[in-house]
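J.: No letters, just coordinates:
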């Protein structure tokens, strides 16, 4: 049974997707799945939609189908998560992958989301699918992480940590909201590394890698796949099917007013969220190769040296959600060397963290520290109580990043071997606002506390002190 037959079967997915049994509003998704699985019967409207969504003629699409990789770039409220659940259930139960497994080998279908909280949306849909009469008997056990079937196959709901998908034999892999896999404290949430880790695990079964997402920034695997394989600019579509369509194309029942209101409120965001276009106001701050070239591999920290003038920058937080961070640097000619970069993860007590920071500053012979304006008087007073003068940075965060970037790209910064720092720098985004003003910040759900401290100390250390009378300020 192919996936289209399963969707149309009244005892399987038909009435789950459309309670009245009428699949008319799901026809765009059926056309997309026909293209991915190379199932005839799109009809003239489906063929026209496929050509529009992929940027390729039907003959080109059919030449390379079925595809091992599918990337569906569709807007919000287009039915992405429900289709992800249907694909996961089909691949686990009905696609016939089990015959490809060796005796005792367990097949897994992971549904990967940026966070477990997001993954639970698809899990809820899967729970309802396994209540369907023909699938009810397939389910052996359910846990918080997923489902185990009577033949041993597992459907696992996972956050997208690329390190945790290795070693499995995968029947298929479904990535939900793939464009929003971002770095947080380490490189563990990253669509590029995730796809790289999944491919070998799919090799045994020739399973499909299917990503379903709204587009976002022009970076990462989603942007690479779109740029390489979609439309007239692609040399071929043989490696992947890239399907791009607005919300209302994939879900005709979505009111046009919802889209129009969103476009009026924030045009750039709504183009991404409802028109399925990559944002042109969001770009990567710095290329990974630049960060790697600036990193002194194997040197996570430099110990204090005598007769060296050190500079420090602190990024403080309330201790509940955000990290606190401290960076220390010195200057050698025009080059700024980042000697020390440390973060304090939440939850933490800000007073205790400032005491720890003050101890590190004294270790490097530092008696004054620059930092952001978080809870300014409290922070200044806490540092003062520990013998450190605290000074507010003259530039906001975006200004510090603007000053830091040309020094970094010119090879005038030496970074410590710190993977958290590297990922935070590589994940920074440059967003253009009205009037051409650029904002540089972490992506939604991300962090940049350590990157901010390093940019702050590098900018502070590189700025010559001004002399007023006999005092340097």
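T.: Looks like it arrived, so ask away. Remember, predicted model here, so these are calculated numbers, not experimental data. Numbers count the residues shown, from 1 in each chain.
J.: Only C-alpha atoms from now on, for both contacts and neighbour counts.
T.: Fine.
J.: Name the SS class of residue 211, please.
T.: strand (DSSP: H, G, I helix; E, B strand; the rest coil).
J.: what's the spacing between it and residue 282?
T.: 21 Å (C-alpha to C-alpha, to the nearest Å).
J.: Please, where are all the helices along the stretch 201-350 of the chain?
T.: 220-229, 247-250, 256-265, 267-273, 288-294, 350-363 (DSSP state H, counting those that start in this stretch).
J.: Put this next to the previous one:
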């Protein structure tokens, strides 16, 4: 039984499609993915959303879906996972005791829960499929009697190794992040799972997402494969084409609020108003040693600077960066980070003791929480001054320093990842902002940008004062 027959069978998936006519684009995608016969109407839909001229002659081992928000991606990813798990046999490719895994990777736990609910409903409410379950479904995995396991996880390249995969399904690929803010988690995760797919000839890697910035694995696949016969399947379609039941007013209102965002979320267009702030090669060129800390030197007391990125202790990290200048080079000496949950007062006390090791009695930081940081640091004999520049302005000041390789950063991968993960956005009216991407963090990057800017501006003021005296 092929997947379209299963979708039409009242004893299988048909009850999930109350109005089958509204799923015509999705059924065409499934026909293309599994190389099933298409009628003239389906062939026209296929050509429209793939840019191809020839109908597929064999099933795809790799496919990419670029579909607008609320288009139905998560449901159809779950449907493909259940179908591939229940209607195919992989035993001839497995060693004794080995199981074939259908891995569904979601952007985060919240997204994973959506897919889990769909999979759970299909496997428990369809009697023919519930018989295949071994025991009660677990929180994030389903063991079947045919030596197949469906697992649902979140995006992490470390947890995807060592499996034999019958399929890997990546949901919302454009928004994947890992816990340590990996700069390119999508490429890393997909590279990690490809060896596990190689054992089973009919294995499938299916990645889906609404589009975001013009970078990453999804954009790379679209740029290389869309519209090319014989290449991996790339399907791009706006929300209303895949889900005509969604109210057009929702899309229209989104366009009125933020046209650039709405064109990506509902129109499946890549955002041209977002680009990378700095590339990996530039950041790595500013790491000259493998040092992760430069101990204080007492003869340099008075030349060290400190910048704090405060936090309330429940959501973001609280960070501290220390730096000084030698000749024309700014040296990053230390970075401290305390991840939540934590007591803010305890962290202030720790940071104050650390600052005194470098002879620092005055720091700068952002305007977080009003008077609170100033009061807490003052109690510990550290003056806290509010930075004159905003977060975006600090990053703007940091960029030419990085490009000129005028800073020697510490060899801390998380810092590198956060710097590379920064995005430059252009809002309506042309105003630029620089910040971390969706789901990312920039606490370390912010404190480093702050302290580098402090050192750089201090040097400029010092040179200006010297020049004035000489005149």
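T.: Arrived safely. The shown structure was predicted, so the numbers you read here are calculated from the model rather than taken from an experiment.
J.: quick one on the thing from earlier: kindly compare burial across the helices of the stretch 201-350 of structure 1 and name the winner.
T.: Ranked by mean neighbour count under mean count of other C-alpha atoms under 10 Å, the helices of the stretch 201-350 of structure 1 are led by helix 247-250, which reaches a mean of 23.
J.: which secondary structure elements does that one contact?
T.: For helix 247-250 of structure 1, the elements it packs on are helix 27-37, judged by 3 or more C-alpha pairs under 8 Å, 6 or more residues apart in numbering; DSSP states H and E.
J.: Where does the helix it packs on end up in structure 2?
T.: Alignment note (TM-score structural alignment): helix 27-37 of structure 1 is matched to residues 24-34 of structure 2.
J.: Give the buried residues for the matching stretch.
T.: Neighbour-count burial for stretch 24-34 of structure 2 flags 24-34 (criterion: 16 or more other C-alpha atoms under 10 Å).
J.: Let me see the residues that make contact with stretch 189-197 of structure 2.
T.: Contacts with stretch 189-197 of structure 2, where a contact means C-alpha atoms under 8 Å, 6 or more residues apart in numbering, come from 155-158, 160-168, 203-205.
J.: Could you pick out the buried ones from those residues?
T.: 155-157, 160, 163-168, 203-205.
J.: Map residue 122 of structure 2 onto structure 1.
T.: Alignment note (TM-score structural alignment): residue 122 of structure 2 maps to residue 129 of structure 1.
J.: Give me the neighbour count for that match.
T.: Residues lying near residue 129 of structure 1 (other C-alpha atoms under 10 Å) number 21.
J.: Also the one 5 residues further on?
T.: Using other C-alpha under 10 Å, residue 134 of structure 1 has 12 other residues around it.
J.: Reduced to three states, what does it come out as?
T.: helix.
J.: My guess is it contacts residue 13. True?
T.: No - assessed by C-alpha atoms under 8 Å, residue 134 of structure 1 is found out of contact with residue 13, at 9.8 Å.
J.: quick one, what contacts the match of residue 122 of structure 2?
T.: Applying C-alpha under 8 Å, 6+ apart to residue 129 of structure 1 gives the contacts 13, 16, 86, 89, 135.
J.: Check residue 210 of structure 1 too.
T.: Counting by C-alpha under 8 Å, 6+ apart, residue 210 of structure 1 touches 69-72, 172-175.
J.: And it? What does it align with in structure 2?
T.: Taking TM-score structural alignment, residue 210 of structure 1 has residue 206 as its aligned residue in structure 2.
J.: One more: residue 263 of structure 1?
T.: Aligned by TM-score structural alignment, residue 263 of structure 1 pairs with residue 255 of structure 2.
J.: Its match against residue 265, yeah?
T.: No - when contacts are counted by C-alpha under 8 Å, residue 255 of structure 2 is not listed as touching residue 265 (9.9 Å).
J.: Verify the assumption that residue 406 of structure 1 is located in a strand.
T.: No - per three-state DSSP, residue 406 of structure 1 lies outside any strand segment and is helix.
J.: Could you report the distance from whatever residue of structure 2 lines up with it to residue 372 of structure 2?
T.: Residue correspondence to structure 2 (TM-score structural alignment): residue 406 of structure 1 is matched to residue 400. From residue 400 of structure 2 over to residue 372 of structure 2 the distance is 33 Å, taken as C-alpha to C-alpha.
J.: That'll do, ta.
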